[in-house]
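K.L.:
Dropping the sequence and predicted coords here.
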Amino acid sequence: GGPGDGGPPVDAGPSRRPAEPSMGRFLGVAAGQLVSLIGSAFTQWAIPIWIYLTTGSVAQLALFVTLALVPGLVVAPLAGAVVDRSSRRAVLLAGDVAAWAVQIALGVLLWTDTLQIWHIYALLVGLSVATAFQRLAYVASVPQLVPKRYLRHAIGVVEMVNGVGTLFVPLFAAGLLATVGLDGILVIDIVSYAAAVLVVALVRWPARMGWHRRETLTAEIANGFRYSWGHRHFRAMLLFFLVLNIFLAPPLILVSPLVLSFGTLADAAQVSFVSGLGATVAGLTVALWGGPARRPMRGVLLSILAMAVACVVIALRPDPLLVAAGAFGLAAGLTLTTGIYRAIVQVKIPQRYHGRAAALNQMISWSTLPLGFAVVAPAATALFEPMLMPDGRLAGSVGRLIGVGEGRGIAFVFLLCGLVIAVLVAAAARIRAIARFDTDAPDAVADDLVGVESLRHRREPAGTPPVVPSRPRAGSAT
């Protein structure tokens, strides 16, 4: 057997008290991740804009986003199992160091004047894999670092950190790209990762994971998939997000190309700033409020509906203020959706499955994002742009609503995606496994009891299915 987080609490010597969960400990880790996020946000904003301005191709931009996503999805099951069977602190530290190494390699190529476009794409694959381990370890660590009563607030802090990491960056990134170029931006990114590595190395993790039987890595992946996919409500949510993300992906990637079709790089930076402000405000709201105490799934569905409305607003006119307002709503709705839903899942799933459950959620629900990024967004843009030129086939119909000219085909994609997302929300509200996930699915019991059940199953005859105990729902028979 082995401990769920890297062994017995070796720090707990006679002269040193064991680390206990606390908001202070969590906030220290979150601050370190915030610093690295700010550095990474400079690079993640500057490189796609540079690629789009250099090539003028939505397809090239889509390739960049896809390569940043797909390798992480492929390794997600492995990463989730590693997170659940290892020290989450060690996995987070390793992910930070690996991502740091990729940024250093990118910097060396750039500073020696040997950087080519294909180098960026190749390094993106390594960065995607590193951040998959980093992200899953960080998310799975939250319930371990904070007391349960503060869990929803801590999830809000995680989402707020993501928003703050992209809030002020666009305003400065445009100027930095024009003055110090990618060289200076990469220096900022490398220094920020060094700070994150230092913080994670210094903070002690509470030894809160229960002891459980050591299985092979393959068995842990299979058991995590079996448990998570066998959870009826979790499975329904995965399928819902699987479909939703097909139509959410194009709006997420096309905001900057839409603004650049009628505005300047400064306009794109300002819209990105407002988008980051939306994410920050929503994250701060969840951090202070904790999300809906009753029926949080209503909050999830309403937040998704807000994203649908935001997409329609963005499509209406080629006006930077209107697009910024829609981008604010889109980012705020996404942050609220993620924060509230993640808090629900972490209460319903035992801690020992958090890494694998998060990995399965990421692998399945995000699996259609590349389809939206690499296929739907470029194809729809190429299809609708000619149709919404002044002499195009849709100029006299759709053009009367959203206008004609360059970029209005992209706007039509926003309009269509917003309408489809609204329909999906209406359908989900009528599916009980989704709409009542928060009330029908019982809360998970303490991790040690799950370990006891696993040991009992180990001693029983082969063929007896394992049962993961859970707390009875309110009002149910006991």
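P.N.:
Noted; the coordinates are in hand. Numbering: from 1, shown residues only.

K.L.:
Going by C-alpha atoms from here, please, whenever you check contacts or count neighbours.
P.N.:
Fine.

K.L.:
Now the terminal residues of stretch 359-378, how far apart.
P.N.:
28 Å (CA to CA, to the nearest Å).

K.L.:
What of stretch 433-453?
P.N.:
End-to-end distance (CA to CA), stretch 433-453: 26 Å.

K.L.:
ditto for stretch 286-303
P.N.:
End-to-end distance of stretch 286-303 (CA to CA): 12 Å.

K.L.:
here's the one I want to compare it with:
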Amino acid sequence: MAAAPENTKPQRDFSHAWRALRHRNFRLFFGGQSISLIGTWMTRIATSWLVYRLTHSALLLGTVSFMGQIPTFLLAPLAGVLVDRMERRTVLVWTQILAMLQSLALAVLTLTHRITIHEVLWLSAFQGVINAFDMPGRQSFMVQMVEDRANLSNAIAINSSMVNLARLIGPSLAGLVIAATSEGWCFLVDGVSYIAVIASLLMMQIKPLATARSVAPMAVQLREGWEYVSTFVPVRTILTLFALVSIMGMPFVVLMPVFAAQVLRGGPHTLGFLMGAVGIGALVSALSLVLRKSVRGLLKMIPIAASLFGAGLVCFGLSHWLWLSMALMVIVGFGMMQGMTASNTIIQTLVPEDKRGRVMSYYTVAFVGMAPFGSLLAGWMAHHLGAPRTVIMTGSCVLAGSAWFATRLKAMRREMRPVYEELGIVKPRTAQA
């Protein structure tokens, strides 16, 4: 009897994990963004530490975050309409140029010792305006970079991995730079890093969209986008939970300087360690999603992720030891990213192409636009109750939201199934019989 060939042994093949990188445009985006995002995270940490150094106020930490995010809440729906009407790459090139100028302005003012809280507030608001157009444009452009829609979920997961690798490197690097020099050098590195992503966008070869650009009035398109997200149960429910998580859970980042300096008795390096721990958890989460072969099964991960996020925050508020706080931040980062990426992937899979920009603008509102109200609330609560109690209370609200979402799973699956059948993600029921 002939021996069985060696290649009949079961082997694990993880080549599918990076299938989106087979697309040249996405490889370019991956390379440019990998560099730029490290600078972005350095700026986020440097801005928080700069505000705290200038003011020693938890309330002003929340106020700066509010100013940086409220323009997104106000402008994102309009930006979504414009993204659906314009060439998406052009939108992104301009947002990256403007963001580069914003970071360089922060660098010059800080390095020349002329920075005050007023300049930080106004430049943060300017960045918020940029983000209102950049986020829906970036999310909508994803499908053009990968071309094959079957690889879209993998591209989103890889993008999340890239964001969180930068989240791991950027804050830790920022803590070291701030301790050695000043916040201004972080802003300068960020400004220069935008050159990489601008170059990658200009080098892409983009095919025109198959769907025609709408010529309907902007008011009509705004109404169409709102009607879709408000009447389609899966998208509406996901965005509702996402908004709750953003307003109650996400602002924990605003209070990190307070935890680093007052609760854990550390300095900028402690802040970098805490945010680096968040990055580790988020990166592990994103990599676990990269290994998935399909969007199937992601829906049930959303309430599980929200539960981890909320429970991690509650426990973090009770901790006074750095090692325990860092371990809890890993859990928080995992839950936060798992829910965020799963929500993004499901919505991007469900939404029709002609409404993608508008729907992703509401995703932006839920993700970023609700956060300013959460930042103000967190700052106010921390001012009156203390940062630990604030995080315990907001984490409890996230836990309640995850329980509510779990009760909606059956109705969501029922409405999602026809779309999944049309896309070939699941077999029609008649075919399964």
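P.N.:
Great, that's in hand. Keep in mind it's a predicted model, so treat the numbers as computed, not measured.

K.L.:
From what I see, Y362 of structure 2 and L78 are in contact.
P.N.:
No: between Y362 of structure 2 and L78 there is no contact under CA atoms under 8 Å: 10.0 Å.

K.L.:
what residue of structure 1 matches up with R265 of structure 2?
P.N.:
Under the alignment (TM-score structural alignment), R265 of structure 2 pairs with G263 in structure 1.

K.L.:
returning to that earlier point: please say which of Y362 and L78 of structure 2 ends up with more neighbours.
P.N.:
Higher neighbour count among Y362 of structure 2 and L78: Y362, with 26 against 20, using other CA atoms under 10 Å.

K.L.:
The more buried one: which element?
P.N.:
helix 356-364 (DSSP states H and E).

K.L.:
Let me see the residues that make contact with the helix or strand that that helix is followed by.
P.N.:
Proceeding N to C from helix 356-364 of structure 2, the next assigned helix or strand is helix 371-385, under DSSP H and E. Where contact means CA atoms under 8 Å, 6 or more residues apart in numbering, the residues beyond helix 371-385 of structure 2 that reach it are 57-63, 65-70, 246-252, 254-255, 387-390.

K.L.:
mind checking which helix or strand P143 of structure 1 is in?
P.N.:
Going by DSSP H and E, P143 of structure 1 is in helix 117-145.

K.L.:
now that helix against helix 354-365, angle please.
P.N.:
Inter-element angle recorded for helix 117-145 of structure 1 and helix 354-365: 140 degrees (by axes from the mean of the first three to the mean of the last three CA atoms, to 10 degrees).

K.L.:
if I pick V51 of structure 2, what's in contact with it?
P.N.:
Counted by CA under 8 Å, 6+ apart, V51 of structure 2 has contacts 60-61, 64, 117, 120.

K.L.:
For the equivalent of L299 of structure 2 over in structure 1, give me its contacts.
P.N.:
In structure 1, the residue matched to L299 of structure 2 (TM-score structural alignment) is M297. Residues near M297 of structure 1 by CA under 8 Å, 6+ apart: 340-341, 434-438.

K.L.:
Pick the one among the residues you listed closest to V125 of structure 1.
P.N.:
The nearest member of the contacts of M297 of structure 1 to V125 of structure 1, counting by CA to CA, is Y341 at 28.1 Å.

K.L.:
With adjacent residues omitted, what lies nearest to the closest one?
P.N.:
Nearest residue to Y341 of structure 1, sequence neighbours excluded (CA to CA, 6 or more residues apart in numbering): V300, at 6.4 Å.

K.L.:
Might one say that that neighbour is in contact with A332?
P.N.:
No: assessed by CA under 8 Å, V300 of structure 1 is found out of contact with A332, at 11.9 Å.

K.L.:
Who has more neighbours out of the two?
P.N.:
A count of neighbours by other CA under 10 Å puts A332 above the other of V300 of structure 1 and A332, at 28 against 23.
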